[in-house]
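Asks: A structural model of the following input is requested.
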Amino acid sequence: MDTAPPRESGELTYRDAVAADVSALVPLIESAYRGDTSRTGWTTEADILHGRRTDPEGVLAVITAPGSRLMVVERDGEPIACCQLEHRGEAAYFGMFAVRPDLQGGGLGRRVIAEAERSARESWGAREMHMTVISVREELIAWYERRGYRRTGQLSPFPYGDERFGIPQRDDLVFELLVKDLEG
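Replies: So this is what the prediction gives:
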């Protein structure tokens, strides 16, 4: 596992998750994506996917996989956001991004993604950041585009029938690759 030392930024602390964080991170991730709690924020998938977004095994796999990190963002020792970073050659993959719903819309997500990009560039020499977003999430894709990400038109199928990813409420879900140049 690649690790980075904790880094302070204003009132926020950024650090790599450890196995002991799983019990706090699973409900944070779930709250940002699924169920009624997620509707407090604007990033909910509750209308297109039911069921869970992740589970303890999935979060632990991200924490322990070689070339992978789960960055935890804390305020006063409490996890309020997280994101996955995975080293993929000259690129880094950004995923499992969650901001506590009652803190969405105030610039925290913007700060977290900027820190993730900085970290991937400095730790791994990443030249690009890649992510996949469900293509019908137009408002979320627009948010990423305002952060410098571009749609590639490269689509991959949604894993229908695999409830580890949720229970789809529509039949047109696909992932689209978004890319951002981290150089310059």
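Asks: switch to C-alpha atoms for all contacts and neighbour counts from now on
Replies: Will do.
Asks: and residue 49, how many neighbours?
Replies: Using other C-alpha atoms under 10 Å, the number of residues around residue 49 comes to 20.
Asks: test my guess that it contacts residue 166.
Replies: Yes. Under the contact definition of C-alpha atoms under 8 Å, residue 49 touches residue 166, with a separation of 5.6 Å.
Asks: another one to check against the first:
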Amino acid sequence: MDTAARPAFRPATAADVPALLALIQSAYRGDDSRAGWTTEADILDGSRTDADGVLEVIEGENSRLTAVEAGGDLVACCQLEHRGSYAYFGMFAVRPTLQGAGLGKVIIAEAERFAREEWGVAEMRMTVLSVREDLIAWYIRRGYTRTGVMSPFPYGQERFGRPTRDDLQFELLTKKLG
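Replies: From the prediction side, this is the model:
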């Protein structure tokens, strides 16, 4: 992929679920994820999500799952959910072999623009596994702030993976959209 070319953004559809599920899995879990830097393979086994979870985001009344394409290929995705005065950002995945080339910065900037201009929200929020210091640092460089507000990892719910450690929790990160 030519990382200098602007990728195409479009709302995902139900027909995209298998490709999106494969992309999300490849970016975070299993050996394929080790080609990129966002892997969770050392802290979680199993699935990152399932087909029902992806479809739920696509069909959600206040949500949008954006498919990102380059050269006609699905290369990334991200979730936005309109929650009143803020938008929630999640399900962010970039093909592992394209990570580190600047595509993620373009995608998050577009998500922020969409949330601000289309939904009129003043803040973006997300949750990140607190042990993912490298990923949190990346978001901080994009203007996000650590809040110290933690929520529990859903232990026992295999649709989110099988933890290899017992200290997982999510930290809330926020960013004012100006």
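Asks: what TM-score do we get after superposing?
Replies: Scored by TM-score structural alignment, normalised by the length of the second structure, the superposition of the two chains gives a TM-score of 0.97; 175 aligned residues with a C-alpha RMSD of 1.0 Å.
Asks: list the buried residues in stretch 18-28 of the second structure.
Replies: Neighbour counts over stretch 18-28 of the second structure (16 or more other C-alpha atoms under 10 Å) mark 20, 21, 23, 24, 25, 26, 27, 28 as buried.
Asks: map residue 96 of the first structure across to the second structure for me.
Replies: Under the alignment (TM-score structural alignment), residue 96 of the first structure maps onto residue 91 of the second structure.
Asks: report the longest helix in the first structure, please.
Replies: Residue-count comparison of every helix in the first structure, with assignments taken from DSSP state H, identifies helix 108-124 as the longest.
Asks: so how far is that one from its chain's centroid?
Replies: Chain-centre distance of helix 108-124 of the first structure: 11 Å, with C-alpha atoms, centre = their mean, to the nearest Å.
Asks: please enumerate the strands of the second structure.
Replies: With DSSP state E as the definition, the second structure shows strands at residue ranges 8-11, 44-45, 63-70, 73-83, 86-94, 123-129, 145-152, 162-163, 169-176.
Asks: the third one aligns to what range in the first structure?
Replies: This points to strand 63-70 of the second structure. When the first structure is aligned by TM-score structural alignment, the counterpart of strand 63-70 of the second structure is residues 68-75.
Asks: and what of the last one?
Replies: Using TM-score structural alignment, strand 169-176 of the second structure lines up with residues 174-181 of the first structure.
Asks: what span of the first structure is stretch 140-159 of the second structure aligned with?
Replies: With TM-score structural alignment applied, stretch 140-159 of the second structure matches the range 145-164 in the first structure.
Asks: what does the matching stretch rub up against?
Replies: Outside of stretch 145-164 of the first structure, the residues that reach it under the criterion C-alpha atoms under 8 Å, 6 or more residues apart in numbering are 51-55, 110, 144, 165, 167-168, 173-181.
Asks: nearest residue to the residue nearest the centre of the first structure in space, please, no chain neighbours.
Replies: Centrality entry for the first structure: nearest residue to the mean C-alpha point is residue 97, 1.8 Å, by C-alpha atoms, centre = their mean. Counting by C-alpha to C-alpha, 6 or more residues apart in numbering, residue 83 is the residue found nearest to residue 97 of the first structure once chain neighbours are left out, at 4.2 Å.
Asks: ok, that neighbour - contacts?
Replies: Counting by C-alpha under 8 Å, 6+ apart, the residues that residue 83 of the first structure touches are 70, 71, 72, 94, 95, 96, 97, 98, 116.
Asks: kindly report the same for residue 93 of the first structure.
Replies: Applying C-alpha under 8 Å, 6+ apart to residue 93 of the first structure gives the contacts 84, 85, 86, 87, 129, 130, 131.
Asks: stretch 140-154 of the first structure: how far from the chain's middle?
Replies: The chain centroid and the centroid of stretch 140-154 of the first structure are separated by 14 Å under C-alpha atoms, centre = their mean.
Asks: which residue lines up with residue 49 of the second structure in the first structure?
Replies: Using TM-score structural alignment, residue 49 of the second structure sits opposite residue 54 in the first structure.
Asks: what distance do you get for its match to residue 145 of the first structure?
Replies: Separation of residue 54 of the first structure from residue 145 of the first structure (C-alpha to C-alpha, to the nearest Å): 25 Å.
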